[in-house]
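A.B. asks: Attaching a predicted model along with its sequence, questions to come.
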Amino acid sequence: MNGNELAIGSTAKARTSWYRWIVMLLIFVVYTIAYADRSNLGVALPFIKKEFALSNTEAGALVSLLFFGYAVAQIPAGLIYKKFKVRSVFPLAMIMTSIFTGLQGLTSSVFMLKLYRVGLGISEGPLPIGCLQTINHWFPPKEKGTATGIYLAASKFGAVIAPPIGVFIISMWGWREVFFAFAIPGIILSVVWYLSVKNTPEESAMVSPAELEYIRAEQAVAVAADRPAKPKRDLAWLDRLIRAKQVKLVDTSAGIWRSWNIIGNALGYFFMVGIVNVIMSWIPTYLVSEKGFATMKMGFVSAAPFVGAVAGNFIGGLISDRLLDKRRKPLMLLTALCTSVMMYSLVYAPNDAITLSALLFMAGFLLSIGYSAFSVYAMGATTKEVYPVAYGLVNTGGQLGGAVAPLVVGMILDAFNWNVVFMALAASSILTLLIIATIDEPMNEIQAGK
C-alpha cells in the first residue's frame, strides 16, 4: 500500500459515522412510548372494571380488542410499506396511535372504549414492521440480532415505565389522565422521525461513506452464498440439533404462505406473545385481587417482569449475534422451555413483594432471552423486499395470540382460578417448544457476514 492509499484509508476512518446507532436510539424511544400506550390499560384496568362493573371475561375482551386490531393490520401494513416505504407510513401511524391513546381518556361508555382500543391496535400495527424494516436496511447481518434485541427491549421498557407512571397519575388525578399523558410523546416523536430517518442509509446526509460501505459490504457478503465465510467457531453439534441447513430464500409474497419455516415461526410467536400480553395486562389485577397488594406496591411489582425482559432482550440479541454466530433457533427453544418452567412456578408464588418481584423478574428475563429471535428469524429466510410481508405474517400470528390469550384468561378466571391460568400458560409454552423444533435454521446467514 503506497502513501496515498494510506492517507485515503486514514481519512475514511476519521470520517466514519455511527448514525445507524442514532437511528437505533430513536427506534428504542419510539417503541418504548408505543408499548407504554398499549400497556397502560393494565394499570387502569382495576379502576375501569370498578367504574363500568366489568366481569373478568369482559375485562379480558377489552384488553384483547387492541390486539385483534393490531393483528388485522399486520399483513396490510407489510404490503403498504412495500409500496410506500417507511418514511411515509411510520410517522402517520405514530400520530394515529397517539390520537387513539388520548381518546380512551374521553370515553363515556364501554362501547366507545372498545372502539378506541380497536383503533389503537390498527394504528399501532404498522409500527413494529417499520422498526424492523429500518433495522433490516440500516444494519449489517452481524448486528441485526443485537439491534432487534434492543428494539424488543424497548417494548419491555415501555411496560416497565407504564405501571409506576400510571399509578402516580391515577393517585394524583385519575385513570383517564393516564391516557392523556401517554398520548403526547408520540406526536412529537413522529416529527423527529420524519426529519431524522430516511428509508435507507444511502438517502441520509448523516451517514458517512465509510459507514455506508461497512453496512453494505457486510450485506453483500451475506448474500454471496457461493463463497460463504468460515464460521467463527465449530458449532456443528448445535447445527445438527437445530436442523441448520442451506435454504432457498423466499423471494415472493406468495412463497411466504408455502414456507413452513415462516408459518411455524408465526405459530410459535402466537403463544409467546400471548404469554407476554397476559403478563402485561393481567398481572396488575392479579397482584391487587389475588395477592392483596396496595396500588403503589402493585405498580412497582408489576414492572418487575419487564425489567427482566429488558435485560433478556439485550443479552439474547448479543448471544445470538456474537456467541451463536447469528443462529436464532437455539434461543427460541430455550425461551419456550424456560418459560414453561417459570409459568408453572407462579402457581406457588408467595405473597411477599420482594420474592414475587424476583420471581417475576426471572420470568420476564427467560421469556425474553430468545424473544427477539422470533422477529429476526425471517430476515435469514427471506429477501429484503419480501421481509416486511413475511414479518407481517409472523406478527399477525403473534398478535392473534396476544389477542386471544387475555380473553381466555378472563374466561378461566370467571370459571376457575389463577393456578389454572398459569398451568395453561406453561402448557402453551411447551407447545411452542414442539413447533419451533420442526422449523429449519437457515444456514445462509449463519455462514455469511463474518
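C.D. replies: Looks like it arrived, so ask away.
A.B. asks: going forward, measure contacts and count neighbours with C-alpha atoms only.
C.D. replies: Will do.
A.B. asks: Kindly tell me how buried residue 267 is, as a neighbour count.
C.D. replies: Residues near residue 267, counting by other CA atoms under 10 Å, number 23.
A.B. asks: Quick check: it vs residue 53, distance?
C.D. replies: From residue 267 across to residue 53, the span is 35 Å (CA to CA, to the nearest Å).
A.B. asks: The most centrally placed residue in the chain: what's it in contact with?
C.D. replies: Central residue of the chain (CA atoms, centre = their mean): residue 152, 4.2 Å from the mean position. Contact analysis of residue 152 by CA atoms under 8 Å, 6 or more residues apart in numbering lists 310, 313, 371-372.
A.B. asks: Which ones among those residues lie within helices?
C.D. replies: Secondary structure assignment by DSSP state H places 310, 313, 371-372 of the contacts of residue 152 in helices.
A.B. asks: Now for those residues, which sits with the most neighbours around it?
C.D. replies: Neighbour-wise, the ones in helices among the contacts of residue 152 (other CA under 10 Å) top out at residue 313, 33 neighbours.
A.B. asks: Would you mind confirming that that one is in contact with residue 153?
C.D. replies: Yes - under the criterion of CA atoms under 8 Å, residue 313 makes contact with residue 153 at 5.1 Å.
A.B. asks: circling back: tabulate the ones in helices among the contacts of residue 152 (CSV), appending distance to residue 128.
C.D. replies: Listed next are the ones in helices among the contacts of residue 152 as CSV, based on distance: CA to CA, whole Å:
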residue, distance to residue 128
310, 17
313, 15
371, 14
372, 12
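A.B. asks: One more to weigh against that first structure:
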Amino acid sequence: MRTNLGVAMVCMINATAVQQQHQHLSPEISLVPLNEPTQNSQCQRIIVNETHSIKSGYKGTFTWTTEEQSLLFTASFYGNLLSLAFAGFLINRFGSKKVALISAVGMSLTTALMPTAAYLGVYYFFAVKIIFGIFENPIYAALATPLSLWFPPNERSTAASFFTSGSPLASSLGTLISTTLCSSNFLDGWPLIFYFMSLATIVWILIWVLFFANNPKHCRSLSLKEKEYLSKENEAHSHPDGEEKVGF
C-alpha cells in the first residue's frame, strides 16, 4: 500500500500540461524532437509522443507541480513520525491483534478515500496521506512482536526472514496489478489502484481476525503439546511478568 502512489501518480498527472507550465516558466529551454540532431551544447528538453501516451492510458488530469508531487510522496512519513512514539505503548497495552486490526482498518479506509481527496485538491490528498501514515506505522511493530512468542529462539531468524521478504514480494505483485489497473478506462483507471488495495486489506483483516492470536496460550487450534513446547523454549527469554514488552 505504501508503493501504490508511485504507480498511480504516473496515471494521475497530465505530464504534457505540467511540461508546458514548466516550459512557460523556463522559456530559455527549447523543445526538440528525439530524432532531430542539435548543433549546440544547450540542454534540450525531449518531446514525448503524446499520442502514444494517450493510447497507453497514462494521460492524467491533474496538473500538480513536481514540488506538490514530492510533498505527496513524503506525506505518509510525516504520519509515521506522529505515531512512532506511542506504537510500542499501544501494543503493550492492547496487544498485537487489536493494534494491527485498528491500523489495517484505518489504512483501508484512508486508501479508499484517496481518490476523492485527490479530486478535492492536492492538500486534501496530502492530509489523507498523513492520516494513512499514522495508522501505518504501528502495524509493523504489531506484526513483528509475535515472532518472539510464536517461535523458539533458534527459529526466530528464519521466521523473521520470511516475515521481511513478504514486503518486497507484495510490492512487486502490487506494482504489476497497479500498472494493469492504471491503463483501464473504467473510472479513469488510477482510482482502481486505491480501491483494489483497500479491498485487499479488508480480506487480510478477515484472515487476521479469524486465525491470529496474540500468543500460543490463546490459540484454539494449537495442541497442548505445541503450547507446552513453545512455553518451555521461550520461558528463559520472556519478560519477568510473562508478557513480551515492546520498546518505544
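C.D. replies: It's in. Since the model is a prediction, treat every value here as computed from it, not as a measurement.
A.B. asks: Just give the TM-score of the two.
C.D. replies: Scored by TM-score structural alignment, normalised by the length of the second structure, the superposition of the two chains gives a TM-score of 0.72; 196 aligned residues with a CA RMSD of 2.1 Å.
A.B. asks: so who does residue 79 of the first structure touch?
C.D. replies: Taking CA under 8 Å, 6+ apart as the criterion, residue 79 of the first structure is in contact with 388-389.
A.B. asks: before we move on, which element is it in?
C.D. replies: Assigned by DSSP states H and E, residue 79 of the first structure belongs to helix 56-84.
A.B. asks: now the angle from the helix or strand that that helix is followed by to helix 56-84?
C.D. replies: Where DSSP H and E defines the elements, the next helix or strand beyond helix 56-84 of the first structure is helix 86-103. Angle of helix 86-103 of the first structure versus helix 56-84, following axes from the mean of the first three to the mean of the last three CA atoms, to 10 degrees, is 160 degrees.
A.B. asks: Mind reading off the mean deviation between helix 86-103 of the first structure and the second structure?
C.D. replies: On superposition with the second structure, the mean distance recorded for helix 86-103 of the first structure (mean CA distance after the TM-score superposition for the first structure) is 1.3 Å.
A.B. asks: outside of that helix, which residues touch it?
C.D. replies: Counting by CA under 8 Å, 6+ apart, 34, 37, 80-81, 116-117, 119-121, 123-127, 130, 133-134, 179-187, 189-191, 193-194, 197-199 sit against helix 86-103 of the first structure.
A.B. asks: Out of those residues, which end up buried?
C.D. replies: 34, 37, 80-81, 116-117, 119-121, 123-127, 130, 133-134, 179-187, 189-190, 193-194, 197-199 (16 or more other CA atoms under 10 Å).
A.B. asks: In the second structure, where's the longest helix?
C.D. replies: Counting by DSSP H, the longest helix found in the second structure is helix 156-182.
A.B. asks: okay, and that helix goes to which residues in the first structure?
C.D. replies: Aligned by TM-score structural alignment, helix 156-182 of the second structure corresponds to residues 144-170 of the first structure.
A.B. asks: superposed on the second structure, where does that stretch end up, distance-wise?
C.D. replies: Average distance, stretch 144-170 of the first structure versus aligned residues of the second structure after superposition (mean CA distance after the TM-score superposition for the first structure): 1.1 Å.
A.B. asks: Contact partners for the aligned residue in the first structure for residue 227 of the second structure?
C.D. replies: With TM-score structural alignment as the criterion, residue 227 of the second structure lines up with residue 212 in the first structure. For residue 212 of the first structure, the contacting residues are 201-202, by CA under 8 Å, 6+ apart.
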